[in-house]
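Q: Could you work out the structure for the sequence below:
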Amino acid sequence: MKEKLVTLKRVCKVTKGRRYFSFTALVVKGNKNGVVGFGVGKAKEPQNAIRKAGAKAEKRLVQILLTGGTIPHEQKAKHGSTYIFLSPASEGTGIIAGGVVRIVLELVGVKNILSKLNGSSNPNNCIRAVILALTKIRNAYTISKERGLTLKNIFEG
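A: Prediction:
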């Protein structure tokens, strides 16, 4: 599993007596072969926050359907005020995406894809929107299974 740190923020809570500092880490994990997950960790030390985020990402891994290094069809998704549009691309196009979207797509194992992010560019919402769009992707086999069709039913009439 590959792990990438997306953001590491220092958060300050001010009280009457003093300031309390803590860290928030956002980590994405993937195997570059159709499995990806993300996690958010909070702790007093940055190393602990990153470790916690990585552990949560391990627990939230999802399987993505890929065909030949790209996705089988166009897909849209929304999380919060973040809108993502993913479109399959021909061989040699590469990953046309920016920032957080690129990190997620690289860790999934997508080689050729076009993407457009609209609305909020909050990293947490971006990751959630991209993973939502990727999990909604279906191929011909899953669609026929949902409809109750098998190869025997199709060829016999």
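Q: Every contact and neighbour count from this point should use C-alpha atoms.
A: OK.
Q: Quick check: which element contains the most centrally placed residue in the chain?
A: Centre of the chain computed as the mean C-alpha position; nearest residue by Cα atoms, centre = their mean is I131, 3.5 Å away. Per DSSP states H and E, I131 falls inside helix 123-135.
Q: Contact partners for V62?
A: V62 makes contact with V35, V36, G37, T135, according to Cα atoms under 8 Å, 6 or more residues apart in numbering.
Q: which one is the second one nearest to, not counting chain neighbours?
A: Put plainly, it is V36. Spatial nearest neighbour of V36, excluding adjacent residues (Cα to Cα, 6 or more residues apart in numbering): G30 at 4.2 Å.
Q: One more sequence to fold, the one below, so I can look at both together:
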Amino acid sequence: MYQDYKNVEHVKPGGLELKDRLVGVQRVTKVTKGGRAFGFSAIVVVGDENGVVGQGLGKSKEVADAISKAVEDAKKNLVRIPLHKGTLPHEQKGKYGGARVMLLPAAAGTGIIAGGAIRAVLESVGVHDVLSKNQGSSNPHNVVKATFDALLQLRSAETVAKQRGVSLEKVFKG
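A: Down below sits the predicted model:
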């Protein structure tokens, strides 16, 4: 699912204490010759609140089944996100469909300044201080995926130094 991103560390769910957050449930309708067939679509974010997070989508005729399928899907898509002192290492923008998300690191004590879908993802990651802005589409599915797009592009200072082949001091001081 995340093959387009470099430096993505996939994580196995075994041994992790994961908490799931329901982002949204939508009722969907399929019109057939015999009438309307109703179903449900659920999007869930799971994370250990320590840098590991995953998102999943579940569909079923029943809400509970859709949520449980979404949780299982999310556990299959776990990735590690670099954090720096309870916030993000740097500013990052993400995009998916019509949704655009901007994430900014914040000073300690700021809290999570974010709307519904973005907040669920950031809380699951374990970020404590961050500023965010959602622009464009407010569709929860696209906002979650745009937030993941931004998070998966984050790089720690150590990673940047390693990629550039320079010392950590040179990354910060130029």
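Q: Quick TM-score on the pair, please.
A: The TM-score (TM-score structural alignment, normalised by the length of structure 1) is 0.91; 152 aligned residues with a Cα RMSD of 1.5 Å.
Q: before we move on, back to that, counterpart of the residue nearest to V36 of structure 1 over in structure 2?
A: If you follow G30 of structure 1 across to structure 2 using TM-score structural alignment, you land on G47.
Q: what's the answer for V40 of structure 1, then?
A: V40 of structure 1 maps onto L57 in structure 2, by TM-score structural alignment.
Q: So its match sits against V46, correct?
A: No - L57 of structure 2 lies out of contact with V46 (Cα atoms under 8 Å); the separation is 11.4 Å.
Q: Overlap in contacts, those two.
A: With Cα under 8 Å, 6+ apart as the test, L57 of structure 2 and V46 both reach V71, A74.
Q: ok, the two, which is more surrounded?
A: Neighbours were counted for L57 of structure 2 and for V46 using other Cα atoms under 10 Å; V46 has more, 29 against 21.
Q: Enumerate every residue touching the more buried one.
A: L18, K19, D20, R21, V53, G54, Q55, V71, A74, K75, S124.
Q: and the nearest residue to it once chain neighbours are set aside, what helix or strand is that in?
A: Leaving aside its sequence neighbours, V46 of structure 2 sits nearest to D20 (Cα to Cα, 6+ apart; 4.1 Å). Here D20 of structure 2 sits within strand 19-32, counting by DSSP H and E.
Q: Which residue range of structure 1 does that strand align onto?
A: With TM-score structural alignment as the criterion, strand 19-32 of structure 2 aligns to 2-15.
Q: Which residues belonging to the matching stretch are considered buried?
A: Using 16 or more other Cα atoms under 10 Å as the test for burial, stretch 2-15 of structure 1 gives E3, K4, L5, V6, L8.
Q: and of the residues you listed, the nearest to A97 of structure 1?
A: A97 of structure 1 lies nearest to V6 out of those, by Cα to Cα, at 14.9 Å.
Q: Correct me if wrong: that closest one contacts L26.
A: Yes - using Cα under 8 Å, V6 of structure 1 is in contact with L26, at 5.4 Å.
Q: All the helices of structure 2, residue numbers only.
A: 63-76, 116-125, 140-152, 157-164, 168-173 (DSSP state H).
Q: quick one: buried residues of the second one?
A: Within helix 116-125 of structure 2, the residues scored as buried using 16+ other Cα under 10 Å are A117, I118, R119, A120, V121, L122, E123, S124, V125.
Q: Equivalent analysis for the shortest one, please.
A: For helix 168-173 of structure 2, burial by neighbour count (16+ other Cα under 10 Å) applies to L168.
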